[in-house]
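Visitor: Here is my input; please provide its structure:
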Amino acid sequence: MEGSELLWGVGAVADRLGIATPTLRTWERRYGIGPSQRTSGGHRRYSETDIRRVQMMNRIVSSGVPAQSAARVALSLDPAGLLAALDSDEPGASRPAHVLATPAESRERIEAAACELDVVGLSDLLSDTMREWGVIGGWVNVLAPSLAHLDLQVAVGAAGEEVRRLARDRVESELRSLSRGFGARFTGVRPVVLTSVEPERESLTLLALEAALAAKGVAAVNLGCAITPGALGAAVGRLAPAAVYVWSMTEDVDWLDAVVADAPPTTSFLLGGEGWAPSRPVVGEGGREAERAPDLLATTDRLITMMQTTPQPG
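Guide: Below is the predicted model of the structure:
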């Protein structure tokens, strides 16, 4: 898709980001942080991903990390990882001025601590990760891949179930702590409701979403996994939430139609996971349809928008 997008020259990027042109040229020459595209005439141009990489470089350098270390980290992020990291407001505030670990290096350290059943070390690594990268950036680039790799290690017999359980427990504890620490206000606010139809799968993703929303000042009520029609319907009826997010990986959920139909007309519905039909016509009050969200970042942004556009009490 980048071949059809708008491409930017170095001067335009300098004006757009407020970074001096000589600095951009130095970053390109010394560290490879620069344009990856060429025009038909051979002129080098920045794509949107290139620009995000420059933004990431600038953010890390501005926090006191040496340029060489900052470049290593910025270059290690894929396009989705860049988006997730840049979306977080927290990164950079407390980074020490030493060599910063790339996401891959952080994942390796976290997995090693889990395999050694090092509770203190693992907890410290998780805390550092979320402080350095923010909720979404830390989850997308480090925590979720680490947990997935540990699941694979357990499945092939390279690690024990106790390793997986410890890792999930510590990650859960860290995410819950972040949600409490951000202290989203519930009084007089229509929250968003988060839930999953799966018995356990993606429970940590829901916690990550809750923490990410709390970081943005959005109150969320997390109903957890294996939700039943009665429980979700009762919660929606009592809370009249601004939005409801429902995750499913395995199957379309027919009973959701009735929940949507009975919900207040100002409550929006957002579907996550691969269990839903591609164009699911979940129709509620006024002919509205439930929307789809492809990933955690898109989900967070959409729920925030739904919250902002929904009338609040009082």
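Visitor: CA atoms for contacts and neighbours, from now on please.
Guide: Will do.
Visitor: so how far does stretch 230-250 reach from one end to the other?
Guide: Terminal residues of stretch 230-250 lie 20 Å apart, using C-alpha to C-alpha, to the nearest Å.
Visitor: next one: it to chain centre, how far?
Guide: Distance of stretch 230-250 from the chain centroid (C-alpha atoms, centre = their mean, to the nearest Å) equals 21 Å.
Visitor: Could I get the buried residue list for that stretch?
Guide: Going by neighbour count (16 or more other C-alpha atoms under 10 Å), the buried part of stretch 230-250 is 232-233, 236, 239-248.
Visitor: What of stretch 102-114?
Guide: So stretch 102-114, judged by 16+ other C-alpha under 10 Å, has buried residues 102-104, 106-107, 109-114.
Visitor: want to throw the buried residues of stretch 230-250 into JSON lines with secondary structure and distance to R185?
Guide: Shown next, in JSON lines, are the buried residues of stretch 230-250 (DSSP: H, G, I helix; E, B strand; the rest coil; distance: C-alpha to C-alpha, whole Å):
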{"residue": "L232", "secondary structure": "helix", "distance to R185": "22"}
{"residue": "G233", "secondary structure": "helix", "distance to R185": "23"}
{"residue": "V236", "secondary structure": "helix", "distance to R185": "19"}
{"residue": "L239", "secondary structure": "helix", "distance to R185": "14"}
{"residue": "A240", "secondary structure": "coil", "distance to R185": "16"}
{"residue": "P241", "secondary structure": "coil", "distance to R185": "14"}
{"residue": "A242", "secondary structure": "coil", "distance to R185": "14"}
{"residue": "A243", "secondary structure": "strand", "distance to R185": "16"}
{"residue": "V244", "secondary structure": "strand", "distance to R185": "18"}
{"residue": "Y245", "secondary structure": "strand", "distance to R185": "19"}
{"residue": "V246", "secondary structure": "strand", "distance to R185": "22"}
{"residue": "W247", "secondary structure": "strand", "distance to R185": "24"}
{"residue": "S248", "secondary structure": "coil", "distance to R185": "28"}
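Visitor: For the comparison step, fold the sequence that follows:
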Amino acid sequence: MSVQLSTHQPEPDGAGQTGDGGAAEVELVLTVAAVARRLGVAPATLRTWARRYGLGPSGHESGTHRRYTERDLGRLQAMRRLTLAGMPAADAARSVLSTDARAGSVSRAPSQRTSTAVNVVAPPAGTPVQRDLVRAANSMSAAAVSDLVRRSIAAHGALLTWRDLVEPVLDAASRRWPNAADCTAVERLVGYAADTAFRDYAARLAEPVGRRPLLFGCAPGEHHQLPLSVLAAVLADRHIAVRNLGPSVPADALAASVRKTGAAALLLWAESMTTADPAVLASLPVTRPRTEIITAGPGWQSVALPRKARHVRGLDSAVSALMHAVSS
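Guide: Predicted coordinates for the structure are as follows:
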């Protein structure tokens, strides 16, 4: 989409549009606070990334308020994904900027662009099944994507399917032209189809070990449930049953579920700081035997947790903590 920037009036949430009375195409612009909320990072982190690595807002002039465009947000989302995966910030920034530079070197001027869709490409040195998954995703075939994921889980297990198949393709979708709407559509389709496959696999677990179940749920207002579905499937390979409450679980429903099940642990996911509410954790009942309260997801990383809760970082740490809770 071609853009023309002009003075704008921000909306209450820090987002706004620029335009000239409807004659020109427009682009969403965001304040520092709005971008920080979307990414689940502190505003100071954005300022650091801008100062150290050049990932600041496009066209920012000294003495003016910082305003991020959709393209700026796409770069920062790619930066966030890479750092969460464990890549050092400096290396992640170089990767994002080099990808952006390559995109710019082959793109045409806005007035010359066509509406031809930009396809997600397979990761470097991609495997045949990765390429099959990319082809299915680019054709927007959720059934084919789900079938490939199901067959991989059956053959290799949930953990390897996530790390060697689904995660690399999702990463390719976010890093390759991260500001392109069609790649966002592909990423969402892969995520939805994979989520279905992982959830169905976990639900078929027979003869689980452990007398007390595990409870999973997304914090109120949080809808990113794919990480919970993957984690439940990984635990199913270890014969550990999970009762997954799904997205945006109200606080009172979380409390009632803990009381009714006597769960060994409750894992609560928050992708964003806006959904990581410590008051929800504080409102959970104290049970005998104790239900361990575990938080996961980037939203909780900068949140002060109540004493009865603890945070885990990464899939391996979550699996370890939950297996320990079941065996205690």
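Visitor: re earlier: can you tell me which of the buried residues of stretch 102-114 of the first structure lies closest to L126 of the first structure?
Guide: Nearest to L126 of the first structure among those: I110, at 7.3 Å, using C-alpha to C-alpha.
Visitor: Please say which position in the second structure G137 of the first structure maps to.
Guide: Correspondence of G137 of the first structure to the second structure, assessed by TM-score structural alignment: L160.
Visitor: re the thing from before, closest one to G160 of the first structure out of the buried residues of stretch 102-114 of the first structure, please.
Guide: For those, the nearest to G160 of the first structure is A114 (10.3 Å; C-alpha to C-alpha).
Visitor: following the helix or strand harbouring the closest one, which helix or strand comes up?
Guide: Here A114 of the first structure, judged by DSSP states H and E, is contained in helix 103-115. Downstream of helix 103-115 of the first structure, the next assigned helix or strand under DSSP H and E is helix 119-138.
Visitor: how close does that next one sit to the second structure?
Guide: Comparing helix 119-138 of the first structure with its match in the second structure after superposition yields a mean distance of 2.8 Å (mean C-alpha distance after the TM-score superposition for the first structure).
Visitor: and the very next helix or strand once past that helix, how far from the second structure on average?
Guide: Remark: after helix 119-138 of the first structure, the chain's next helix or strand is helix 144-155, criterion DSSP H and E. Comparison of helix 144-155 of the first structure with the second structure after fitting gives an average deviation of 4.1 Å (mean C-alpha distance after the TM-score superposition for the first structure).
Visitor: any idea of the angle helix 144-155 of the first structure forms with helix 103-115?
Guide: Angle of helix 144-155 of the first structure versus helix 103-115, following axes from the mean of the first three to the mean of the last three C-alpha atoms, to 10 degrees, is 40 degrees.
Visitor: which bit of the first structure covers stretch 190-206 of the second structure?
Guide: Going by TM-score structural alignment: stretch 190-206 of the second structure matches residues 167-183.
Visitor: For that stretch, buried residues please.
Guide: 167-168, 170-172, 174-176, 178-179, 182.
Visitor: contacts for that stretch?
Guide: Residues outside stretch 167-183 of the first structure that contact it (C-alpha atoms under 8 Å, 6 or more residues apart in numbering): 114, 119, 122-123, 126-127, 143, 147, 204, 207-208, 210-212, 214-215, 217.
Visitor: So how do I select the buried members of these in ChimeraX?
Guide: To isolate the buried members of the contacts of stretch 167-183 of the first structure in ChimeraX, using 16+ other C-alpha under 10 Å:
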select :114,122,123,126,127,143,147,204,207,208,210,211,212,214,215
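Visitor: what ranges do the helices span in the first structure?
Guide: 10-17, 21-31, 48-62, 67-76, 79-87, 103-115, 119-138, 144-155, 161-182, 203-215, 229-239, 256-262, 296-308 (DSSP state H).
Visitor: Mind giving me the packing neighbours of the last one?
Guide: Counting by 3 or more C-alpha pairs under 8 Å, 6 or more residues apart in numbering; DSSP states H and E, the packing neighbours recorded for helix 296-308 of the first structure are helix 79-87, helix 203-215, strand 243-247, strand 268-272.
Visitor: ok, now with 7 Å
Guide: Contacts defined by 3 or more C-alpha pairs under 7 Å, 6 or more residues apart in numbering; DSSP states H and E place helix 296-308 of the first structure against helix 203-215, strand 243-247.
Visitor: would you turn these into a markdown table with distance to D151 of the first structure?
Guide: As requested, those are exported to a markdown table (distance: least, C-alpha to C-alpha, whole Å):
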| stretch | distance to D151 of the first structure |
| --- | --- |
| helix 203-215 | 14 |
| strand 243-247 | 20 |
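Visitor: Buried residues, stretch 90-107 of the second structure. List them.
Guide: 92-93, 95-97, 99-100.
Visitor: so that stretch corresponds to what in the first structure?
Guide: Across the first structure, nothing matches stretch 90-107 of the second structure (TM-score structural alignment).
Visitor: Apart from its neighbours in sequence, what residue is nearest the residue most central in space within the first structure?
Guide: Nearest residue to the geometric centre of the first structure (C-alpha atoms, centre = their mean): I136, 3.0 Å. Excluding its sequence neighbours, the residue lying closest to I136 of the first structure (C-alpha to C-alpha, 6 or more residues apart in numbering) is A84, at 5.6 Å.
Visitor: Check S123 of the first structure too.
Guide: R170 (6.2 Å).
Visitor: What separation is there between that neighbour and L122 of the first structure?
Guide: R170 of the first structure is 7 Å from L122 of the first structure, by C-alpha to C-alpha.
Visitor: same question, A12 of the first structure
Guide: Distance, A12 of the first structure to L122 of the first structure, by C-alpha to C-alpha: 43 Å.
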